[in-house]
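# Next come a sequence and a model predicted from it.
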Amino acid sequence: MTDDYLLLNRANWDERAPAHAAARDYAVHRFLAEPDFLSTAVRFDQPLLGDISGLRGVHLQCHIGTDTISLARLGADMTGLDFSPASLAQARALAEKTGTGIDFVESNVYDAVSALGGAQFDLVYTGNGALCWLPSIDRWARTVAALLRPGGRLFIREGHPVLWATDETHTDRLVLGYPYFEMPEPMVFSDGGTYVETDAEFEQTTTHEWNHGIGEVVTALLNAGLSVTGLAEHRSVPWEALPGKMTLGDGGEWHLTEHPERLPLSYTLQARKP
């Protein structure tokens, strides 16, 4: 497979990074005003994440760094990695303004081991909306395993593959319109918007994306030599993934307005390296 998908997807993220940093959804203003403020995603993660103080961690696909800074505020020594230089520019600016010591590294996930100089970590963290940009879940799992020191832990909360398979353009019913399983060829989308409220207009609209079933993710981690220690499915997700069918809860998470028990929206998966 060529790396054309990287060029297309990077251009998309580069163009949207400034708009995301300016949007209220990412709450950059609160990071600047409140030294103990945490992102919605990390606040949700805390009960399962537990005490991470003193751990050396790397946040893969860190985007503009709000989750990375939140993890650092919980006491971890964090590194952030992303393939978008525009996103990293926003992340570095926010870290500097908040006085947070984080090393942000520009790299494709699959090249993370070499980009990070072969360093190993106590914690590899990945947040929502990350895996869909990767064509091979097996290659991702091998990268995670190489980044973990013996005894180190993977923590990922991700949009559920059933959610990714749901066609959000149907506002009156739930329709499975996209693949649940990883396919050799990408799903190609052309969308002029983004997932935050913004008046910005974009020119880079084409993306290549892949879904990865729960079984495929778990099996990939097992094949990479990790031991799965936890898998929880959730009825909420931190963005309005299905417009017109969701309600925003008090904790900043969105859930189905009617019968939320019908659909898993996200999951948390944890694994350890022996």
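The structure has been received and is ready for your questions.

# Every contact and neighbour count from this point should use C-alpha atoms.
OK.

# V237: neighbouring residues, count only.
Per other CA atoms under 10 Å, the neighbour tally for V237 reads 26.

# With the one 3 residues further on instead?
Other residues lying near E240 total 18 when counted by other CA under 10 Å.

# my guess is it meets W254, correct?
Yes. At 5.9 Å, E240 and W254 qualify as touching, with contact defined as CA atoms under 8 Å.

# which residues do these two both contact?
By CA atoms under 8 Å, 6 or more residues apart in numbering, E240 and W254 have these common neighbours: M246, L248.

# so L32 makes contact with E96?
No. Using CA under 8 Å, L32 is not in contact with E96; the gap is 10.2 Å.

# higher neighbour count, the two?
Higher neighbour count among L32 and E96: L32, with 15 against 12, using other CA under 10 Å.

# try it against this one:
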Amino acid sequence: MTSEPTPEPEHLTVNRGNWDDRAPVHAAAPYYEWERFVADPAHLSEVVEFDRPRLPALDGVEGVHLQCHLGTDTVSLARLGARMTGLDLSPASVEQARRLSRECGTPVEYVVADVEDAAAALDGRTFDLVYVSMGALCWLPSVRRWAKAVAACLHPGGRVFVRDVHPMCGALRGVPADGDDPARLEVAYPYVETVEPQVWDEAETYVATADGAPPPITHTVTHSWNHGLGETVQALLDEGVRLDRLEEHDSVPFCPFPGQMEPVDPADTDGHGEWRLTEGSDRVALSFTLLGTRV
């Protein structure tokens, strides 16, 4: 008698469908600078450029980028000397990432898998570097299971580097101006991890399409979670990862609160680069950088 296969968790099914829809839209969007990556072998993503002074030495490093999406950060790390592997839940994202790698002439290996299954999907290989970049942790129901997956991909002495949205930013909602009431931010969502996800039903994505038309997203439902900064750090500590650096930033490489933010560099008029609050930028952290070592 054969047992029925275990059903896939709902969050994986709905989030994969959404990211499969987003992948071709993002690949064509000016935000991701596809044509510039192909035309300029020295071009790096805005995220990697921001963190370049904080990254460990990359020349000759074997690295894996978990939740790599289109691979723009992955290719950027490879251009800085690392031998990179990228892993993502979305087959459509990985398809686009492989295409970018080919068109750039920058070799990167890509694997389709959920981050919690990374060790098995990578055949038990361990790496010098695990890299995690913007907008990754919010899709995970358990930061402890994520930390276990990270540690399993690192050999002793390997480093983990994370730059992501600060959980304080994730807990805020922008409220537009209404009559005499000015625009403001309010704490509207959980700061710490919850059992149940935040469920969203939205047909848009976070980048403008190439032609300005609404994105063709049919899988509109997503599930996401916030994770407190302490929870994230402690989860890594409990998996034998020593904390080497923790930095909170007043900026983030997109505009989460339209009408209440401004580019850090006024020359970034095309939406690229870092954004901070127009008023009160010293009151809340919007992103963070974490560097640790597997002991």
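Arrived safely, thanks for sending. Just so it is clear, the structure is predicted and the values come from calculations on it, not from any experiment.

# Tell me the residue in the first structure aligned with R54 of the second structure.
The alignment partner of R54 of the second structure in the first structure, by TM-score structural alignment, is L48.

# what sits against that match?
L48 of the first structure makes contact with no residue, according to CA under 8 Å, 6+ apart.

# how near is it to R56 of the first structure?
From L48 of the first structure across to R56 of the first structure, the span is 18 Å (CA to CA, to the nearest Å).

# Spatially, which residue comes closest to the aligned residue in the second structure for L38 of the first structure, not counting chain neighbours?
In the second structure, the residue matched to L38 of the first structure (TM-score structural alignment) is L44. Nearest non-adjacent residue to L44 of the second structure, counting by CA to CA, 6 or more residues apart in numbering: S76, 4.9 Å away.

# The one you found against V47, yeah?
No. Between S76 of the second structure and V47 there is no contact under CA under 8 Å: 9.3 Å.

# Show me which of these two is the more surrounded one.
Taking neighbours as other CA under 10 Å, S76 of the second structure and V47 compare with S76 leading, 23 against 20.

# Kindly state which residue of the first structure is aligned to the more buried one.
Checking TM-score structural alignment: S76 of the second structure goes with S70.

# That match looks like it's in a strand, true?
No. Read with DSSP: H, G, I helix; E, B strand; the rest coil, S70 of the first structure is helix and lies in no strand.

# Now do the same contact list for it.
Shown in contact with S70 of the first structure (CA under 8 Å, 6+ apart): F37, L38, S39, V42.

# could I get the residues you listed as TSV with distance to Y195 of the first structure, neighbour count and secondary structure?
Output for the contacts of S70 of the first structure, formatted as TSV (distance: CA to CA, whole Å; neighbours: other CA atoms under 10 Å; DSSP: H, G, I helix; E, B strand; the rest coil):
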residue	distance to Y195 of the first structure	neighbour count	secondary structure
F37	22	16	coil
L38	20	22	coil
S39	16	23	coil
V42	18	19	helix
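
# in the second structure, which of these remain in contact?
Using both residues aligned by TM-score structural alignment, their matches' CA atoms under 8 Å, the second structure keeps these contacts from these: F37, L38, S39, V42.

# Tell me how many other residues surround N128 of the first structure.
Neighbours around N128 of the first structure, by other CA under 10 Å: 19.

# What's it aligned with over in the second structure?
Using TM-score structural alignment, the equivalent of N128 of the first structure in the second structure is M134.

# Hmm, R163 and its match touching each other?
Yes. M134 of the second structure is within contact range of R163, at 5.9 Å (criterion: CA under 8 Å).

# Going by residue numbers, what spans are strands in the stretch 151-274 of the first structure?
For the stretch 151-274 of the first structure, applying DSSP state E, counting those that start in this stretch gives strands covering 187-190, 206-209, 227-234, 236-237, 246-248, 254-256, 266-272.

# Quick check: which of the ones you listed is buried the most?
strand 236-237 (a mean of 26; mean count of other CA atoms under 10 Å).

# in the second structure, what residues pair with that one?
Using TM-score structural alignment, strand 236-237 of the first structure pairs with 251-252 in the second structure.

# what's that stretch in contact with?
Here stretch 251-252 of the second structure makes contact (CA under 8 Å, 6+ apart) with V165, V264, E274, W275, R276, L277, A285, L286, S287.

# Distance to L243 of the second structure added to the residues you listed, as CSV?
Below are these laid out as CSV (distance: CA to CA, whole Å):
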residue, distance to L243 of the second structure
V165, 18
V264, 28
E274, 25
W275, 27
R276, 26
L277, 29
A285, 19
L286, 20
S287, 17
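
# Now compare the residues you listed and name the two farthest from each other.
Distances among these were taken as CA to CA; the most separated pair is V165 and V264, at 16.4 Å.

# Look at those two and report which has more neighbours.
When V165 of the second structure is set against V264 and neighbours are counted by other CA under 10 Å, the residue ahead is V165, at 25 against 17.

# which residues touch the alignment partner in the first structure of the more buried one?
By TM-score structural alignment, V165 of the second structure lines up with G159 in the first structure. Residues in contact with G159 of the first structure (CA under 8 Å, 6+ apart) are N128, G129, V237, L265, S266, Y267.

# Against S236 of the first structure, how distant is G159 of the first structure?
In terms of CA to CA, G159 of the first structure sits 9 Å off from S236 of the first structure.

# cool, and T257 of the first structure?
Remark: distance between T257 of the first structure and S236 of the first structure (CA to CA) = 11 Å.

# and for those two, which residues touch both?
Applying CA under 8 Å, 6+ apart, one finds that no residue jointly contacts T257 of the first structure and S236.

# which other helices and strands contact whichever helix or strand F37 of the second structure is part of?
Using DSSP states H and E, F37 of the second structure maps to helix 34-39. On a contact count with 3 or more CA pairs under 8 Å, 6 or more residues apart in numbering; DSSP states H and E, helix 34-39 of the second structure meets helix 91-104.

# Quick check: the helix it packs on compared with the first structure, mean distance?
Mean deviation of helix 91-104 of the second structure relative to the first structure after superposition (mean CA distance after the TM-score superposition for the first structure): 0.5 Å.
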